[in-house]
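S.K.: Just the structure for this:
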Amino acid sequence: MFEEEEEQDSSFISFYKRNDVNWASPFRCRLRGDAAVGDGVNRHVLSMAMQKLKSGFSINLGSAALSSLFEGEKEHRVPSAAVVLRESNLFEMAGRMIGHSFLHGGYGVSGISLPVVTRLTGGSTNTAVSALSLLDCPDLDHRETIGFLKNTELTAAETTRVTDLCLSWDLPVPTSTNHDWLFQELLSHAVIHRVRLPIKQIRKGLKETGIWPLLSSRPDVGPIIFPRESNEELKPQAVIQNIHWPQPKSDSDEEEDDPVQLEKVSLITGFLRKFIEEASPEVLRDLMRFWVGWELPAKKLFVEVATSTYPTAFTCFYKLKLPGHYQTYLIFHQEMMMAISSVSSGFGLV
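M.R.: The predicted structure follows:
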């Protein structure tokens, strides 16, 4: 947990590049440098793995400090066409990571282009091509050039750019009658054909985890493994409705060593409700990672107000423990933000 990011990423890559592994076997994780154990740690590690797939790995492949397996904008990400990534078998590794996360209750890689998802889940090339849009093209220069073909007439400069792109991809040059056909061919090449090998490697990795029969025969599974980012956005009410708030204790209840007064419990839980209601989707995701280990909200989230210094989380039990000493919402908000930002360097603690 306290190593350089490059070392952490190398650990992930080494693990998921192992061959002859039964990925459905029981999964237990331990974080070197942290005493936490249990299901919460497993969720935390799977969450980190899926984040790495989206943000990239800090590994030196001779080109950039961060090697991203997917490129493009939100909801239109496609596998990178970089040869070095393909030759390093990182896309096969990505398929294993995605399948492994699914097998153990985690989530998939969100925001992948729908035509690419079609190919990843066994759909035909023709079906994928028919669903393409310009936004699926990750290269902005290529996107602009291909978009010229939507114009009724091309200027001399536009014709030159389209012609150069066509020749580089061994396609016919534009004429007065082939704009629509050429638009589809160029877009298909830019999005699907250039990354057919990475797509094939990802599928191979998925098959190695054993989920391919389910994925290829059940179309409803595809959106679970490759969800849309818009569907992943957490809403405050979705979090609040799953919270089991502290209940007043009767006189017959077992007394705590240092109980917090009911008025304080009401004040602190009110602060938490306000924090959640005002939080952005990004902050809510970080809160869930701190609270339960990953971004998926649990059906039951527990809150405890007790005598402590900082907010802490017992992720295996879905419990958030809040100090009872806060007087103002400002201080509560500052320390909650500090707590949820600590997940990457300290598991569930400040």
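S.K.: hey, let's count contacts and neighbours off CA atoms from now on
M.R.: Will do.
S.K.: ranges for the helices of the stretch 1-150 of the chain?
M.R.: With DSSP state H, counting those that start in this stretch, the ranges of helices along the stretch 1-150 of the chain come out as 5-16, 39-55, 83-87, 90-103, 114-120, 125-130, 140-147.
S.K.: Let me have those in a markdown table, extended by mean neighbour count.
M.R.: A markdown table is the format used below for these (neighbours: other Cα atoms under 10 Å):
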| stretch | mean neighbour count |
| --- | --- |
| helix 5-16 | 15 |
| helix 39-55 | 20 |
| helix 83-87 | 14 |
| helix 90-103 | 24 |
| helix 114-120 | 22 |
| helix 125-130 | 15 |
| helix 140-147 | 17 |
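S.K.: Turn those into a markdown table, columns for distance to Ser216.
M.R.: Shown next, in a markdown table, are the helices of the stretch 1-150 of the chain (distance: least, Cα to Cα, whole Å):
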| stretch | distance to Ser216 |
| --- | --- |
| helix 5-16 | 23 |
| helix 39-55 | 22 |
| helix 83-87 | 23 |
| helix 90-103 | 13 |
| helix 114-120 | 9 |
| helix 125-130 | 15 |
| helix 140-147 | 31 |
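S.K.: this one as well, want them side by side:
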Amino acid sequence: MLKMCLDMKEDIEDQEARIILLQGDAATGEGVKRHFLSMVMNKLHKGFKGYFGKSLGQRHGTSTLLFEGQVDHLIPSTSQVLVQSDLFKMAGRMIGHSFLHGGPPLTGISPAVLHVLLDSNPRKPRETIQLLSLADCSKKANGERGDNELTEHQRVAVILGPSCIDRNQPSLGPTKSPSACGKVLRRTSKQIKQLRKGLQESMFWPLLEARPDVVDVVFPHQSKAECSAQMVLNNIIWPGEGDNEDDDGCPVAIKCRIAGYLRQFVETVTEVKRKQLVKFWLGWELPMPDMQMEVMQGDHPTSSTCFHILRLP
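M.R.: As a prediction, the model looks like this:
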């Protein structure tokens, strides 16, 4: 991999010379491309981290999130610094190029934001449809009798939860929730416009206009991006059974034992660890067909991401 060093120099004559130095071997191949796309989309999920100063030999950094909120209801950050820096346009390019090259998608975006992204109309977001379920909540709270209305205390408890009742929160009328949703979307209108422009610059926008159903593939829910144990196991090509010993002198019994350890690891670890294994194996967190597992003589596991090969000692 390449390492870039930036040195502004102290002397004026030195500043006119090269201030950017690239160190390391040039990395090429499909595995490198997958690793790069995974790193790019990870920045959109977890934010860009900046380091400020050093303390006791360690650098402390803070992450700048481009999308904030709950899972499957993420909205663009309202930071004006991010808007002025055109970072959301950059995010649109990253999303478009990742999809065009088969990379991981951006998960958890609010359906209301996606609706405005495609229709450019923040007045009728999709998520306002969920407000229609308030009548059903009223019937259940009154013993399936639709003749009684919820009290103000019950309405706040249904919408906000018990934790907000004792905090002197303003009461919510039947028309305030949709307007509040519209205000949030209007505050993020510039961010959504930049996101749309970035998708246009990546030449991905015509596909979204012609096929709106692709939106659920480009911006899926968080649950659809899970990396389950069965998904990984179904794509693994295990060491084949042949003679008692392979060309490298490794008995079949040892191969089966190590393969059993790998299967147990995939089935028992958390999803985060499972994604780390797949990323070490392939370059990104998406399981792919023909994930080969080999047993070799060595001290540490290695992988060939370009050829989907994981070598275990």
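S.K.: so what number do they get for TM-score?
M.R.: Here the TM-score for the pair of chains, by TM-score structural alignment, normalised by the length of the second structure, is 0.75; 264 aligned residues with a Cα RMSD of 3.2 Å.
S.K.: one step back: and Glu282 of the first structure, which of the helices of the stretch 1-150 of the first structure is closest to it?
M.R.: Closest approach to Glu282 of the first structure among the helices of the stretch 1-150 of the first structure (Cα to Cα): helix 39-55, 13.0 Å.
S.K.: Have a look at how far, on average, that closest one is from the second structure.
M.R.: On superposition with the second structure, the mean distance recorded for helix 39-55 of the first structure (mean Cα distance after the TM-score superposition for the first structure) is 0.4 Å.
S.K.: can you tell me what part of the second structure that helix aligns to?
M.R.: Helix 39-55 of the first structure corresponds to residues 30-46 in the second structure, going by TM-score structural alignment.
S.K.: To Leu320 of the first structure, which of the helices of the stretch 1-150 of the first structure lies closest?
M.R.: Of all the helices of the stretch 1-150 of the first structure, helix 39-55 sits nearest to Leu320 of the first structure, with 12.5 Å by Cα to Cα.
S.K.: outside of the closest one, which residues touch it?
M.R.: Here helix 39-55 of the first structure makes contact (Cα atoms under 8 Å, 6 or more residues apart in numbering) with 12, 27-31, 68-70, 94, 97-98, 101, 106-109, 289, 292-295, 314-317.
S.K.: Who are the packing partners of the helix or strand harbouring Met337 of the first structure?
M.R.: Met337 of the first structure belongs to helix 329-340 when elements are defined using DSSP states H and E. Counting contacts by 3 or more Cα pairs under 8 Å, 6 or more residues apart in numbering; DSSP states H and E, helix 329-340 of the first structure is packed against helix 262-278, helix 281-292.
S.K.: for the ones you listed, which one ends up most surrounded?
M.R.: Most buried of these, by mean neighbour count (mean count of other Cα atoms under 10 Å): helix 281-292, with a mean of 22.
S.K.: Give me the angle between that one and helix 39-55.
M.R.: Going by axes from the mean of the first three to the mean of the last three Cα atoms, to 10 degrees, helix 281-292 of the first structure is angled at 150 degrees with respect to helix 39-55.
S.K.: which residues in the second structure does helix 281-292 of the first structure match up with?
M.R.: Aligned using TM-score structural alignment, helix 281-292 of the first structure spans residues 271-282 in the second structure.
S.K.: so where is stretch 203-212 of the first structure in the second structure?
M.R.: Using TM-score structural alignment, stretch 203-212 of the first structure corresponds to residues 196-205 of the second structure.
S.K.: Buried ones in that stretch, by neighbour count?
M.R.: Neighbour counts over stretch 196-205 of the second structure (16 or more other Cα atoms under 10 Å) mark Arg196, Lys197, Gly198, Leu199, Gln200, Ser202, Phe204, Trp205 as buried.
S.K.: and if you look at stretch 219-231 of the second structure?
M.R.: Under the neighbour-count criterion of 16+ other Cα under 10 Å, stretch 219-231 of the second structure has Phe219, Pro220, His221, Ala225, Cys227, Ala229 buried.
S.K.: Now which residue in the second structure aligns to Val78 of the first structure?
M.R.: Aligning on TM-score structural alignment places Val78 of the first structure opposite Ile75 in the second structure.
S.K.: how near is its match to Leu185 of the second structure?
M.R.: If you measure Ile75 of the second structure against Leu185 of the second structure using Cα to Cα, to the nearest Å, the figure is 8 Å.
S.K.: Quick check: neighbours shared by the two?
M.R.: The contact sets of Ile75 of the second structure and Leu185 overlap at Val113 (Cα under 8 Å, 6+ apart).
S.K.: returning to that earlier point: for the match of helix 281-292 of the first structure, give me the average deviation versus the first structure.
M.R.: Per aligned residue, stretch 271-282 of the second structure averages 0.9 Å (mean Cα distance after the TM-score superposition for the first structure).
S.K.: show me where the stretch 201-313 of the second structure has strands.
M.R.: Applying DSSP state E, counting those that start in this stretch to the stretch 201-313 of the second structure gives strands spanning 236-237, 291-295, 302-304, 309-312.
S.K.: Mind putting those into TSV with distance to Lys3 of the second structure and mean neighbour count?
M.R.: Below are the strands of the stretch 201-313 of the second structure laid out as TSV (distance: least, Cα to Cα, whole Å; neighbours: other Cα atoms under 10 Å):
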stretch	distance to Lys3 of the second structure	mean neighbour count
strand 236-237	33	17
strand 291-295	29	20
strand 302-304	21	16
strand 309-312	25	20
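S.K.: Out of those, which is closest to Asp243 of the second structure?
M.R.: The stretch from the strands of the stretch 201-313 of the second structure with the least distance to Asp243 of the second structure (Cα to Cα) is strand 291-295; that distance is 14.8 Å.
S.K.: which residue numbers in the first structure go with that closest one?
M.R.: Using TM-score structural alignment, the residues of the first structure aligned to strand 291-295 of the second structure are 301-305.
S.K.: mean shift of the matching stretch relative to the second structure?
M.R.: Averaged out, stretch 301-305 of the first structure is 0.4 Å away (mean Cα distance after the TM-score superposition for the first structure).
S.K.: Any idea how far that stretch is from the middle of the chain?
M.R.: Between the centre of stretch 301-305 of the first structure and the centre of its chain there are 26 Å (Cα atoms, centre = their mean, to the nearest Å).
S.K.: just to revisit the earlier point, want to throw the helices and strands packed on helix 329-340 of the first structure into a markdown table with distance to Lys52 of the first structure?
M.R.: Shown next, in a markdown table, are these (distance: least, Cα to Cα, whole Å):
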| stretch | distance to Lys52 of the first structure |
| --- | --- |
| helix 262-278 | 26 |
| helix 281-292 | 15 |
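S.K.: of those, which approaches His333 of the first structure most closely?
M.R.: Smallest distance to His333 of the first structure across those (Cα to Cα): 6.8 Å, for helix 262-278.
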